[in-house]
Structures are given as structure tokens and as C-alpha cells.
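> pasting the sequence and the predicted model now:
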Amino acid sequence: MSEATERPYILHMFTATPQMSPFDVNMAADAGYQIVVPYSHVDASNVVQLTQDAIFSRGPKGVSRTGIFIGGRDVMLAADMLDLARQAMVPPFEVSVFADPSGAYTTSAALVALVERHLKAEHGEELGSKRVLILGGTGAVGRVSAALIASLGGNVSIASHSDASRAQRVSDEVNQRFSIKTKGIGVGTADSLHAALAHADIVIGTAAAGVQIVTSADLAHAQPMRVAADVNAVPPEGIAGVNVMDNGKPLAGAARPDAVGIGALAIGNVKYQVEHRLFLRMRTGGKPVYLGFTEAFDEARAIVAGRS
């Protein structure tokens, strides 16, 4: 009997929510995992026990064909669970772990990599030191995007249309957890939104699907804006003029004639490739790896640069 038949590729999928995302289950299977087992209601209190159950049951050869995926919806909890799972390893009983809660790590990685690429290609500028406004920034993708951009030196404002105090709380949380510097602001009125747009070099929309957060009239106030990126794939456009297919297309209605837009499907295409590559790296890399949003961003950069 062959080694592959004796020891199948097994992926244990942990989530704090009642169910694992079918999207991630499909992605794992398409990356070559033969047995995919979801576990619900897993959090920081039991991730160590489950991890050690997974590593000690197959022997040193079996662990090379075993992986752990961390999903859920809470990006902060997923980061903590990734750290706890790593600390639970007892070499040579050690397996790869990949965290991507709500797809936020891979989506944010794709978004920021594309913003970085088009800012450089169209304007000859680097993302570090740029003023970046993340609208709807208190959600999962907003938080991780803020962490990535701030780590590159960007001046990040996390904005909420409904609750300025929540925006500040989220800013404080990500600053403390990831050792970065952002600020939280409210854009609940037209005047406050226009003031924020008037100081933003980059505008990113990560609000709920189907909600327009920047209208055509609002765009006139975004005088310095070079790039607008929006993850909303459900009409209407989250940022007016940014079509879901846009990938560096000139943004109609923008104050700057050289401003470009990046839409949800362009971001999604890179996100899909990032997630697939990270699952493959876990399964075929030959040694344990620990994959969070930093590693996802490295992969996204390689993809947008055309590197295999």
C-alpha cells in the first residue's frame, strides 16, 4: 500500500462560529486535502487541546500530512488562536497552521497588494507615509487592511459611518494587538466624510455589501486621492465609479484625472490565488509553516508582480 494511501492528507478546520465556511472547505479540498474535518465553537480556551490531539495521533511521518486551518469571523481571536496553536507544538510533532477568518486575511492581503502596485505603477509612489482612509473600517477586512498598511508606514484612519467611538475602540485594539499606529474617526455626516476625503491619498471601502459609502458628489471632495479600492461586489458600488471589474482603471468623476479604481472582483481574483497557494504551501512545503495575514500579503505581492 502506498504512503499516500496509508497516510491521507488531513486538514482540521477550527472555527469559533457554529459552522465552518463552505468556501474554505472547498478551497482546502481543491488544494489536495483528502479528509477535511470542521470543528465548531473552537476558541482560545480549547485550541491547544485540539491541536495536540491532532499532532500526537499520527506519528512523525503522519504530521507532515496533517494541517490546521483557523477560520471564524473574529480576526483578533484568529490571530491569538494561531499563536496558541504554534505554541502547542512539540517537535517533531508539529503541523502547519493557516488562519484566514472570514477570508479577511487573504482579502486584505490582495487589496493592499493591488493598491500598492497601482500606486507605484500609475503615480510612482510608495504606500508608506501615504494618508489612507478606510471607510467601513471596523469590520474584519478593514481591521486587517489597517494593520498591513500601518505596518508599511501608512498614516491610517479607520472610519465608521455609524459610531465614532467604535472606530476609536477598533483603532485602539489593532494598535495594541499588532504594535501599529492608526486612528479612529467618525464620518457619519456629509461634512465629516468630506473632511476625511479631503486629506486622503488612498480611499478604501470595506463596508457592508450593497451600501454606497462614497457618492459621485462626495468624490469631488477627495482632491488628493490617487487610488480608490472597494471590496463591495453587490450593487450599488461602494465607492461611486469603482466597478467590480476595475483593476487600475481611471476613476470617472474623481477630482484628480489620474486617480484609478480597484474593484471587488479584481481583489477577489488575487484573494482566491493567495488562499490556494497558502493551502498548497501547507500541504507540500515539507516543513511546518504558520500562515497569517503577513504571509498572505507576501503571497499577494508575488501574485500581482507576476511571480510564481
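Nice, I can see it. Residues are numbered from 1 along each chain as shown.
> CA atoms for contacts and neighbours, from now on please.
OK.
> report the buried residues of whatever helix or strand Arg277 lives in.
Arg277 belongs to helix 264-284 when elements are defined using DSSP states H and E. By neighbour count on 16 or more other C-alpha atoms under 10 Å, the buried set for helix 264-284 is 264-268, 270-272, 274-283.
> and stretch 50-59, by the same measure?
Neighbour-count burial for stretch 50-59 flags 50-52, 54-56 (criterion: 16+ other C-alpha under 10 Å).
> cool, stretch 24-41 as well?
Judged by neighbour count using 16+ other C-alpha under 10 Å, the buried positions of stretch 24-41 are 24-25, 28-29, 31-33, 36, 38-39.
> contacts for the helix holding Arg277, please.
Outside of helix 264-284, the residues within contact range by C-alpha atoms under 8 Å, 6 or more residues apart in numbering are 9, 27-28, 31-33, 64-67, 96-98, 106-107, 109-111, 114, 229-233, 243-247, 288-289, 291, 296, 299-300, 303-304.
> what about Glu6, how many neighbours?
Using other C-alpha atoms under 10 Å, Glu6 is surrounded by 9 other residues.
> please read the previous query as pertaining to Lys61.
Lys61, neighbours per other C-alpha under 10 Å, totals 12.
> which of the helices or strands spans it?
Assigned by DSSP H and E, Lys61 falls in helix 59-63.
> and the contacts of that helix?
Applying C-alpha under 8 Å, 6+ apart, the contact partners of helix 59-63 are 7, 55, 92-95.
> please identify, among the residues you listed, the one with the most neighbours.
For those, the largest number of neighbours (other C-alpha under 10 Å) sits with Val95, at 28 neighbours.
> got another, please set it beside the one above:
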Amino acid sequence: MSEATPILHMLAPQKHMSPFDVNMAADAGYKVIVPYINVELNEVAGLIQDAIFSRPPNYGVRTGFFMGGKDAILALDMLDAAKKAMVPPFECSVFADPAGSFTTAAAMVACVEKILKEKFGRSWKGVKVAVFGATGVVGFASSIIAALEGADVQLVAHRGVERVIKNAKISKERFGVDLEAVAGETPEQKQDIIANAEVIFAAAAAGVQVVSAEHKKLAKNLKVIADVNAVPPPGVEGMELFMNGEPIPGCDALGVGPLAIGDIKYKCESGLFKQMIDSDKPLSLDFRHAYALAKQLVGI
């Protein structure tokens, strides 16, 4: 491994680079961190080549790019643009984690998977999953990860089903997964979804409760419910922050709370940064690599 100084270039398509991600990168071991804001997709190749040609090839493994922002597809497009801009042997490592969504989604799916295996003897194959907050970056990423593992995934629309239909189409085109877009705008629609789900991912906006006490009474098939919302009220009524397989009051399901997920998310993002620093070859990391590491972290 090269002893060159580890440098990380962090690209954000919006006004600010996330302080969370900057801190994570610094604590993981990057010595020089440079944020770039308002970066457009067509600018990525130039930035990559400016970086790789400034250092000898053996320093490339100590040069990293991070794709941030709040748009999962744009971050993946930026990752692809970065890979296409490499000119071997002049290369560097790249890592996409927009709004921390890929590592958060990976952590949530892995935490739930551990409980499914240990408590119910189930894998993801054929498990009925309902994703609330499906248009957000965490909901989007978690739905794809679960579907790739064989789950039957519903994307729940709380305000216009067109947006989740679009996400389902994108997921099919890019990842070959079949996601079902369902309307959950009326109380009756939501009740039907919850009554039939075996796993629920509550990934709605902070402070929005998507599963109430009344909903839980209807959840006769529900085995596990995960909630990434740490801002009161919880996304799932009765969910405690550190729940990790304990029964949720008011139903038979087991809960995974936001800080249990957050612990794995933190270790996952840090771990992927460290993988880039320690690798002897350039890496390209997205939600699939985050999920593989999250599974190791939870012990499955």
C-alpha cells in the first residue's frame, strides 16, 4: 500500500457538503479533505482526471472521491461518470453515499435480516416488505437491497402514486428488480398494506409517524418493523430508540429502532472509508458494498 497522504475529494450537487460525512471521513483517517459544492454531473470527469493525473499511479489508491447530495440516482450517475473518467494506470477510489442513505439502508436491511434469520428462520426470499417513505433516499435504497435479496417489495405512496411508480420503473431499468408501487393515501389503503406486510421499513421524513397503535392492531402477519426516524414522534408508535429485536408494544412484531440502525450505519460508513484508505487497488463502492459490510457488522 502506498504511503502517500490520503486525500478525499467530496462532491455535493447542492449548496453544502454534509458535515456528518466530512467528520466521518476525517475520523476514518483521511488527512486532506476538500469539499466541492454545486457540482454538476458533466463536471465529474474533469475533476477526476485533474486529481488522478496530479499523482503517480501508485498514489491513486490514496486518492478518493465521495459522491454526496440527496439524490440517489444522481449519486450513482456521478459514480459511473467517475469510473468512466479513469485512465489506467491512473485511477482512484470512489464511494457514493448520498445523504448517508446507502449506508443507512444497508444497516436497516441487515439488522432486520439478522432478526428474520435468528427468530423466524427466514431469509429475504419471498418476504412481503412494505416501504414507507419510499420516495426518500433511504426508502429507495432499502427497497432495492431487499428486492435484490429476493423480497417482495411494495413502495407505499402517501401523496400521489406517480412518484413511486417512477421509482419502481427506475429500479427495474437499473437493477432488474420488480418493485410494486401501491397507494397508501387513504386510511383504508394503508390498513390493507400493513395487514399484509411481514416486514415494514419506516423511512419517512423525520418527525412523521407512519404506523400508529391502531395500525399495529391490524398487523397480524408482521414479523419485524424497522424505523430510522430518531426525531419525535417515532415513525412507529411505541418504537424505542435502541430496540434491536425486542417486541413492540401493541403487536406481535419485533422492533429495530433508529439508534440500533444508526450504530451499524456509522460503523458501515466509517468502514467503507477505511477500505478505500487501506486498499492496494482502487475501489468503487455503492449500496451493495455497504450492505455486504453491514451484514458482517451484524454477524450474518
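Structure received. Note that the coordinates shown come from a computational prediction; the quantities given were computed from them, not determined experimentally.
> report the TM-score for the pair.
Once superposed, chain against chain, the TM-score is 0.97 (TM-score structural alignment, normalised by the length of structure 2); 299 aligned residues with a C-alpha RMSD of 1.2 Å.
> follow-up on the earlier one: in structure 2, what stretch matches the helix holding Lys61 of structure 1?
Following TM-score structural alignment, the aligned partner range for helix 59-63 of structure 1 in structure 2 is 56-60.
> just stretch 185-201 of structure 1 next, same as before
Under TM-score structural alignment, the match for stretch 185-201 of structure 1 is residues 182-198.
> strands of structure 1, residue ranges please.
All strands of structure 1, identified by DSSP state E, fall at 10-14, 35-39, 66-70, 96-99, 131-135, 155-160, 182-186, 202-205, 227-230, 247-250, 260-262, 290-291.
> which stretch among the ones you listed comes nearest Asp218 of structure 1?
strand 202-205 (11.9 Å; C-alpha to C-alpha).
> mean shift of the closest one relative to structure 2?
After superposition onto structure 2, strand 202-205 of structure 1 sits on average 0.6 Å from its aligned residues (mean C-alpha distance after the TM-score superposition for structure 1).
> and Arg122 of structure 2, what is it in contact with?
By C-alpha under 8 Å, 6+ apart, Arg122 of structure 2 lies in contact with Leu116.
> could you measure from the residue nearest the centre of structure 2 over to Ala205 of structure 2?
Ranked by distance to the mean C-alpha position of structure 2 (C-alpha atoms, centre = their mean), the top residue is Phe102 at 2.3 Å. Between Phe102 of structure 2 and Ala205 of structure 2 the distance is 16 Å, computed by C-alpha to C-alpha, to the nearest Å.
> kindly report the same for Phe20 of structure 2.
Phe20 of structure 2 sits 18 Å away from Ala205 of structure 2, going by C-alpha to C-alpha.
> looking at those two, which is more packed in?
Counted by other C-alpha under 10 Å, Phe20 of structure 2 and Ala205 do not tie: Ala205 has more neighbours, with 16 against 10.
> quick one on the thing from earlier: so among the contacts of helix 264-284 of structure 1, which ones count as buried?
Buried by 16+ other C-alpha under 10 Å: 9, 28, 31-33, 64-67, 96-98, 106-107, 109-111, 114, 229-233, 243-247, 288-289, 291, 296, 299-300, 303, out of these.
> thinking again about what came up before, how much does the helix holding Lys61 of structure 1 stray from structure 2?
Mean deviation for helix 59-63 of structure 1: 2.0 Å (mean C-alpha distance after the TM-score superposition for structure 1).
> residues contacting the match of stretch 185-201 of structure 1, please?
Applying C-alpha under 8 Å, 6+ apart, the contact partners of stretch 182-198 of structure 2 are 127-130, 154-161, 164, 200, 215-216, 218-224.
> out of these, which are buried?
Applying 16+ other C-alpha under 10 Å to the contacts of stretch 182-198 of structure 2 flags 127-130, 154-158, 161, 164, 200, 215-216, 218-219, 221-224 as buried.
> go through the match of stretch 185-201 of structure 1 and flag the buried ones.
Buried, per 16+ other C-alpha under 10 Å, within stretch 182-198 of structure 2: 182-184, 190-191, 193-198.
> cool, and stretch 134-146 of structure 2?
Here stretch 134-146 of structure 2 shows 134-146 as buried, counting by 16+ other C-alpha under 10 Å.
> just to revisit the earlier point, the residue nearest to the centre of structure 2 matches what in structure 1?
Alignment note: Phe102 of structure 2 maps to Tyr105 in structure 1; criterion TM-score structural alignment.
> what does Ala72 of structure 2 give?
Using TM-score structural alignment as the criterion, the counterpart of Ala72 of structure 2 in structure 1 is Val75.
> can you give me the helices in the stretch 51-200 of structure 2?
In the stretch 51-200 of structure 2, helices defined by DSSP state H, counting those that start in this stretch lie at 72-84, 101-120, 137-148, 161-175, 187-196, listed in chain order.
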